[in-house]
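Trainee: sequence and predicted structure below; questions after.
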Amino acid sequence: MLVHICCSVDSHFFLEKLQADFPNEKLIGFFYDPNIHPYSEYQLRLLDVQRSCKKLGIEIIEGQYDFENWMKAVKGLETQPEKGSRCEICFDKRFEVSANKALELGENKFTTTLLVSPLKSQEQLKRSGEIFHKKHGVEFIAVDYRAGGGTQDQSRVTKNEQLYRQDYCGCLFGLTMQREQQNRLMDEMFSPISNQILPASIEERLQMYKYRMQLEDENISYKIIKQKFLNYRQFSFRLIKGKQEIIPAYALSYSTLPRKKAQGRVEFENKNIHYFNREEIKFITLKDFNLACGFSYKNINSLIYNPPSYEEEYKFRTFLACGNYDLTPIVVVEEIPSNKLTIELNAKTYEDVQEKLIKI
């Protein structure tokens, strides 16, 4: 039996139940989810599914990540709610590909882990499955593992197996609506051109979940915990001399301006720190930044495109004795300008939750 898989939270419990209920069936997992966005989230879910299937002794096949074709398929349905017509088109596309994969492998049955997801309509899934049964002759196995306390059992399995528990279905449009309803920053969509790993980002979680697989291979015990912290995202930053000359400059993480803009001049210097006469802004030259941190950046552009880690930037804030809760804008420049300056900084700090892995 081919089993279409969407994520490990749904698949691990679902596959365990299938193994018990269909002991004579060889189960083949098929991870086909072109709706997942961004791609780093797709990679993270695939990684956890691969781990899950390995633990269960189930073969896993990865389908094509044809996101562009998925976008074309749901065009015009971007604002449809969860369980609406966009989801139905999404199911149809995944069922079509899954049914064809089953035929390709010589299987005459297929099912989907979407059946166990509380975010999905089972009736909607069954309708799609019946259509493809008639069309392709591949029987759709519509099992209900939510009933009789199944959802609670699934939650227990997820916790015991320390599976990656994503907090949105997967597609860009569902994520957008969910974050708007929650009045939360959609920080999943931040991906710096520098490839800097942002706190509580998908990329940070991907690194952590890869590391946990390494620990498991080495039989090292661990726990994945959550902690609250103050997160930060920088939308844009510019330093302008005079009316329109843009000066190459870099604003360190956790630099904030209450009104997103400040005008003034560098007023004085003390111990290589140059103080602006507005908004507590501090400037430091690239040379002094390199000396303080042990870096060797040749110019500001190299700093912008290959910045230090957040941890290294935080250490530098500590070096400047700014304090643990400091949000002072700290700007690195090649030379301290004497002209009138305009600083445009759009950034946000916000309460967030971060996953951490601890060895025990």
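Mentor: Yep, it's here. Numbers count the residues shown, from 1 in each chain.

Trainee: CA only for contacts and neighbour counts going forward, please
Mentor: Noted.

Trainee: what segments of this structure are strands?
Mentor: 2-5, 28-31, 59-62, 109-112, 139-140, 222-241, 245-246, 249-251, 261-264, 266-270, 273-276, 282-285, 330-333, 341-359 (DSSP state E).

Trainee: which one of the ones you listed lies closest to residue 158?
Mentor: Residue 158 lies closest, by C-alpha to C-alpha, to one member of the strands of the chain: strand 222-241, at 12.2 Å.

Trainee: which elements pack onto the closest one?
Mentor: strand 245-246, strand 249-251, strand 341-359 (3 or more C-alpha pairs under 8 Å, 6 or more residues apart in numbering; DSSP states H and E).

Trainee: using CSV, lay out the ones you listed together with mean neighbour count and distance to residue 58.
Mentor: Output for the helices and strands packed on strand 222-241, formatted as CSV (neighbours: other C-alpha atoms under 10 Å; distance: least, C-alpha to C-alpha, whole Å):
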stretch, mean neighbour count, distance to residue 58
strand 245-246, 12, 57
strand 249-251, 22, 48
strand 341-359, 16, 26
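
Trainee: structure two is appended below for comparative analysis:
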Amino acid sequence: MLVHICCSVDSHFFLEKLQHDYPNEKLIGFFYDPNIHPYSEYQLRLLDVKRSCKKLGIELLEGEYDFEAWMQAVRGLENEPEKGKRCEVCFDKRFDVSAKKALLLGEKSITTTLLVSPLKSQEQLKLSGDKFFKEHGVEFIFYDYRKDGGTAQQSRVTKDEQLYRQDYCGCIYGLTMQREQQDRLMDEMFSHVSNQTQPSSIEERLEMYHQRDELEDKGIAYKIIREKFLNYRQFSFKLYESGDKIINAYALFYSTLQRKKAQGNIEFSSKNIHYFNREEIKFVTLEFFNSTCNFMYKNTKELIFNPPSVKEEMAFRDTLLTSSYDLSPIIIVDEIPKTKLFIELDAKIYEDVREKLIII
């Protein structure tokens, strides 16, 4: 039987149940989910599914990540709600490819781990599955493992196996509506211009789950915990003089302006910190930044496109400021300007939760 797999949270429990109920049935996992966006999130879910199938002894095949074809399939349905018409089209596309894969492998039946997801309509899934049985002769097997406390069991398995628990289906349109309803920043869609790994980003989680797999390979015990913290995203930053002459500059992590703009002059300097006369802004030279952190940046432009880690930026902030609660903008420049300056900084600090790996 070919089993279409959407994610490890659904698949691990679902596959365990199939193995128990059908011990003589050979199961082949098929990860085909072009709806998942961005690609880093797709990689993260695939990584976790690979680990899950390895634990269960199930062969796993990966389908094509044809995201553009999926986008074309759901065109015009961007504003459909969860369990609406867009989901039907999404199921149809994934079942079509899964059915053809089953035929190619000589399998006569398919099912999907989407059936166990409480966020999906089983009726929609069954209709899509039955449709392809008629068209391709591949039987869709319907299993309801949600009933009789199945959802609670699934949650327990997810926790016990320390699976990656995503908080959106994968679809960019579903995520957009979900974040709007939650009044939350859709930071899944933000990546730093330099590819610096941002806290609680998909990229950070991907790195962490790779580390988890490495610890398991070495037999090292660990736990994945969650912690609350103040997150930060910088959307844009510009420093310029009169006449719109741009000055290469870098604003450190946690730098914010209440009104997103400020203008003024540097009033005085003390211990290599140059104090602006507005918004508690502080300037430091790249030379001072290099000497303090043992970096070797040749100029600020290099720093912009190849910055240190967020942890290193925060360590530098700690050397300048007297309080951990100080959120003053800190700006690094090649040389301290002596003219009137204009600053545009659009950034946001917000409460967030992230996963953390600890060795026990």
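Mentor: That came through fine. Source: prediction; values computed, not measured.

Trainee: now what about the TM-score between them?
Mentor: Once superposed, the chains reach a TM-score of 0.99 (TM-score structural alignment, normalised by the length of structure 1), with 360 aligned residues with a C-alpha RMSD of 0.6 Å.

Trainee: coming back round to it: looking at the helices and strands packed on strand 222-241 of structure 1, which is nearest to residue 101 of structure 1?
Mentor: Relative to residue 101 of structure 1, the nearest member of these by C-alpha to C-alpha is strand 341-359, separated by 35.7 Å.

Trainee: quick one: contacts of that closest one?
Mentor: Strand 341-359 of structure 1 is contacted by residues 199-200, 205, 208, 212, 220-242, 254-257, 260-265 when judged by C-alpha atoms under 8 Å, 6 or more residues apart in numbering.

Trainee: residue contacts, residue 96 of structure 1?
Mentor: Here residue 96 of structure 1 is in contact with residue 132 (criterion: C-alpha under 8 Å, 6+ apart).

Trainee: gap between it and residue 352 of structure 1?
Mentor: Remark: distance between residue 96 of structure 1 and residue 352 of structure 1 (C-alpha to C-alpha, to the nearest Å) = 39 Å.

Trainee: now do residue 190 of structure 1 against residue 232 of structure 1, distance only.
Mentor: Distance from residue 190 of structure 1 to residue 232 of structure 1, by C-alpha to C-alpha: 11 Å.

Trainee: again with residue 93 of structure 1
Mentor: On the measure of C-alpha to C-alpha, residue 93 of structure 1 and residue 232 of structure 1 end up 37 Å apart.

Trainee: picking up where we left off before, between residue 190 and residue 232 of structure 1, which has more neighbouring residues?
Mentor: More neighbours surround residue 232 than the other of residue 190 of structure 1 and residue 232, with 20 against 14 (other C-alpha atoms under 10 Å).

Trainee: settle this for me: the more buried one is touching residue 256, isn't it.
Mentor: No - the criterion here is C-alpha atoms under 8 Å, and residue 232 of structure 1 misses it with residue 256 at 9.3 Å.

Trainee: look at the residue nearest to residue 133 of structure 1 when sequence neighbours are not counted and say how many residues are nearby.
Mentor: Nearest non-adjacent residue to residue 133 of structure 1, counting by C-alpha to C-alpha, 6 or more residues apart in numbering: residue 139, 5.1 Å away. Neighbours of residue 139 of structure 1 under the rule other C-alpha under 10 Å: 18.

Trainee: could you do the one 3 residues further on as well?
Mentor: Residues contacting residue 142 of structure 1 under the criterion other C-alpha under 10 Å number 17.

Trainee: so what's it up against?
Mentor: So residue 142 of structure 1 contacts 111, 115, 126, 129 (C-alpha under 8 Å, 6+ apart).

Trainee: swap in residue 299 of structure 1?
Mentor: Residue 299 of structure 1 makes contacts with 286, 334, as judged by C-alpha under 8 Å, 6+ apart.

Trainee: and it, how far from residue 287 of structure 1?
Mentor: On the measure of C-alpha to C-alpha, residue 299 of structure 1 and residue 287 of structure 1 end up 9 Å apart.

Trainee: what touches both of those two?
Mentor: With C-alpha under 8 Å, 6+ apart, residue 299 of structure 1 and residue 287 have common neighbours residue 334.

Trainee: still on that earlier bit, need the helices and strands packed on strand 222-241 of structure 1 in a markdown table with distance to residue 10 of structure 1, can you?
Mentor: Shown next, in a markdown table, are these (distance: least, C-alpha to C-alpha, whole Å):
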| stretch | distance to residue 10 of structure 1 |
| --- | --- |
| strand 245-246 | 50 |
| strand 249-251 | 42 |
| strand 341-359 | 20 |
